[in-house]
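Novice: output the structure for:
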Amino acid sequence: MTVAAAVLVSVYAGRAGAQDWRSASREPVGLAPDPALHRGPIVQVYGARTWGWRGHFGSHTWIAVKPAAAEAYTVYEVIGWKLRWSDSALSVTQREPDARWYGNAPELLAEQRGAGAAGLIARIEKAVSEYPHAREYSAWPGPNSNTFTAWVTRAVPELKVDFPPTAIGKDYLADRVLDSAPSGSGFQFSLKGLLALTASGVEGLELSVLGLTFGINPFDPALKLPVVGRLGPLR
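Specialist: Below is the predicted model:
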């Protein structure tokens, strides 16, 4: 029982306490360098559990970039409810990149700083502009926010993003069956995200069934499970 309790605590650590999304915290958690103090280019990839009951199963991911000497971060993400009044779910804003996602604390999935980040920013912007599903959204099995982030990270494998197993939609390939893994390395076989097999030096080995991901990563030791998420050393 002690082990089970510890696992449950790890699952819900940082989860939202607010009952209403309108009052849920969007405060930053201190993972993003202050642009006023860090003038060089920065790229960051974040993930956080979604709001409400969906957060038991799913996460939302996004990408933040700050070119050299920029005074703010630009955050790229897909937000499904934008389609209620707009013809695109793609959101491009200047906001705190490490803000809580409606109460839930974000996890920093990848980061690049300095000269190497400058070239990545241009490629990220190009991939964002070419995202093919901006006018459609489906929380399950995709395309959704994680489909978008995976689209970008496939184009920028230097980021080496190992998505949390709760990032439902990362395996959605639309009409394609074979592609690189979401990290941009290795390979992935996927049937519209409903059944997917992924193998790479970044993700390890993953099997996704109906959006539920099971996996093991021997390269960055971790066990990946639905609901629970990633079990392993802190990244």
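
Novice: from now on I want contacts and neighbour counts done on CA atoms only, so please keep to that.
Specialist: Fine.

Novice: the chain: helices as residue ranges?
Specialist: Residue ranges of the helices in the chain, as given by DSSP state H, are 2-12, 115-129, 145-155.

Novice: please identify the most buried of these.
Specialist: When the helices of the chain are scored by mean count of other CA atoms under 10 Å, the highest mean neighbour count falls to helix 145-155 (a mean of 26).

Novice: hmm, back to that, tell me which of the helices of the chain approaches residue 61 most closely.
Specialist: Evaluated with CA to CA, these place helix 145-155 nearest to residue 61, the distance being 5.7 Å.

Novice: could you dump the helices of the chain into a markdown table with distance to residue 81 added?
Specialist: A markdown table is the format used below for the helices of the chain (distance: least, CA to CA, whole Å):
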| stretch | distance to residue 81 |
| --- | --- |
| helix 2-12 | 25 |
| helix 115-129 | 19 |
| helix 145-155 | 11 |
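
Novice: out of those helices, which comes closest to residue 188?
Specialist: Across the helices of the chain, residue 188 has its closest neighbour in helix 145-155 (11.2 Å, CA to CA).

Novice: residue 23 is nearest to which of the helices of the chain?
Specialist: Each of the helices of the chain has some distance to residue 23 by CA to CA; the shortest is helix 2-12, at 18.9 Å.

Novice: let's see this one next to it:
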Amino acid sequence: MRLAFLLVLFVFLVFIMPAVAAIGWWAMQDRPSSWREADWKATGLLPDPKSDRGARIYILAARTGGLKGALSVHSWIVTKAVGADTYQRYDKVGWGSPVRHNAYPPDGRWYSNMPTIIGQVSGERAEKLLARVEAAIKSYPFSHPGDYKIWPGPNSNSFVAHVVAAVPELGARMPPNAAGRDYAPGWASLTWSRPGWDVHATLGGYLGFAVGAVSGLELHFMGLVAGVDLADPALKIPGFGRLSLSWEASADEGDAPDGLAY
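Specialist: Below is the predicted model:
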């Protein structure tokens, strides 16, 4: 009985309370009431593709719309081949054919929310990885109509996480508040990945953990992530994302509450 009480208390303090705080913070933000009223325009976050003839690979994320924006971001992939004058954007969405190609501006706002670059590769390194990224996009198993589930997945973040896992040389890390990033088909999954020799275990995307040089230490509960980043010192707080423990990083995190990164 005491153990059950302590477990419930742990879940409440570590997961439920931060999530409720994130919902309260989100409720006070000025947000569009519907997707029709939202701003989806380009932001100028990415450089003009005509100004750099080299290859580029970006992973971006922005808070999503509605109440779910309190707890999660939407992520997508942007690529540019050598000498190309335009970017190519790939998202997974919840309507029609799930994986969309150039449906939105490469660095466009998502439900009026400003995107953040969470991973990027350029030059010769990007050129070498581009074919593998494109192959991972094409091989995504949940790319047919109806292959979308907002929670626990497969959703937009499950799609990007698939590409990141298939091409670890990208060096990208999915944000802690990218709900659906830990989704795996079936009821139980245990995997390890390089670099970092990370071990990742999940029960249908509802419960799980990750540990390793890249993930640090993470606990997963109903799509929420709590943990500690050891390589780049930070706390991972459900709903809010990363709370950097580095003063310089905390001063540059952007639009989130002080020190928090989406």
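
Novice: got the buried residues for stretch 79-90 of structure 2?
Specialist: Buried residues in stretch 79-90 of structure 2, counting neighbours by 16 or more other CA atoms under 10 Å, are found at 79, 80, 81, 84, 87, 88, 89, 90.

Novice: I'd guessed the second one sits against residue 89; true?
Specialist: No. Counting by CA atoms under 8 Å, residue 80 of structure 2 stays clear of residue 89, with 9.1 Å between them.

Novice: residue 203 of structure 2 corresponds to which position in structure 1?
Specialist: Taking TM-score structural alignment, the alignment pairs residue 203 of structure 2 with residue 191 from structure 1.

Novice: who touches that match in this structure?
Specialist: When the contact criterion is CA atoms under 8 Å, 6 or more residues apart in numbering, the partners of residue 191 of structure 1 are 172, 173, 176, 177.

Novice: and residue 89 of structure 2, by the same measure?
Specialist: Shown in contact with residue 89 of structure 2 (CA under 8 Å, 6+ apart): 76, 77, 78, 79, 100, 101, 102, 103, 104, 105, 106.

Novice: and these, which are buried?
Specialist: Among those, those buried by neighbour count (16+ other CA under 10 Å) are 76, 77, 78, 79, 100, 104, 105, 106.

Novice: wait, which of these is closest to residue 69 of structure 2?
Specialist: Looking across those and measuring by CA to CA, the closest to residue 69 of structure 2 is residue 76, at 15.5 Å.

Novice: so for residue 46 of structure 1, which of the helices of structure 1 sits nearest?
Specialist: helix 145-155 (9.6 Å).

Novice: with adjacent residues omitted, what lies nearest to the residue most central in space within structure 1?
Specialist: Most central in structure 1 under CA atoms, centre = their mean is residue 61, positioned 2.7 Å from the mean C-alpha point. What sits nearest to residue 61 of structure 1 in space, not counting adjacent residues and going by CA to CA, 6 or more residues apart in numbering, is residue 47, at 4.1 Å.

Novice: burial check on the counterpart of that neighbour in structure 2, number of neighbours?
Specialist: Taking TM-score structural alignment as the criterion, the aligned counterpart of residue 47 of structure 1 in structure 2 is residue 61. Neighbour count for residue 61 of structure 2, taken as other CA atoms under 10 Å: 26.

Novice: which residues does residue 61 of structure 2 contact?
Specialist: Residue 61 of structure 2 is in contact with 73, 74, 75, 76, 115, 116, 117, 118, 262, counting by CA under 8 Å, 6+ apart.

Novice: grab the nearest non-local neighbour of the aligned partner of residue 153 of structure 2 in structure 1.
Specialist: Residue correspondence to structure 1 (TM-score structural alignment): residue 153 of structure 2 is matched to residue 142. Setting aside the residues directly before and after it, residue 142 of structure 1 is nearest to residue 169 in space (CA to CA, 6+ apart), at 4.7 Å.
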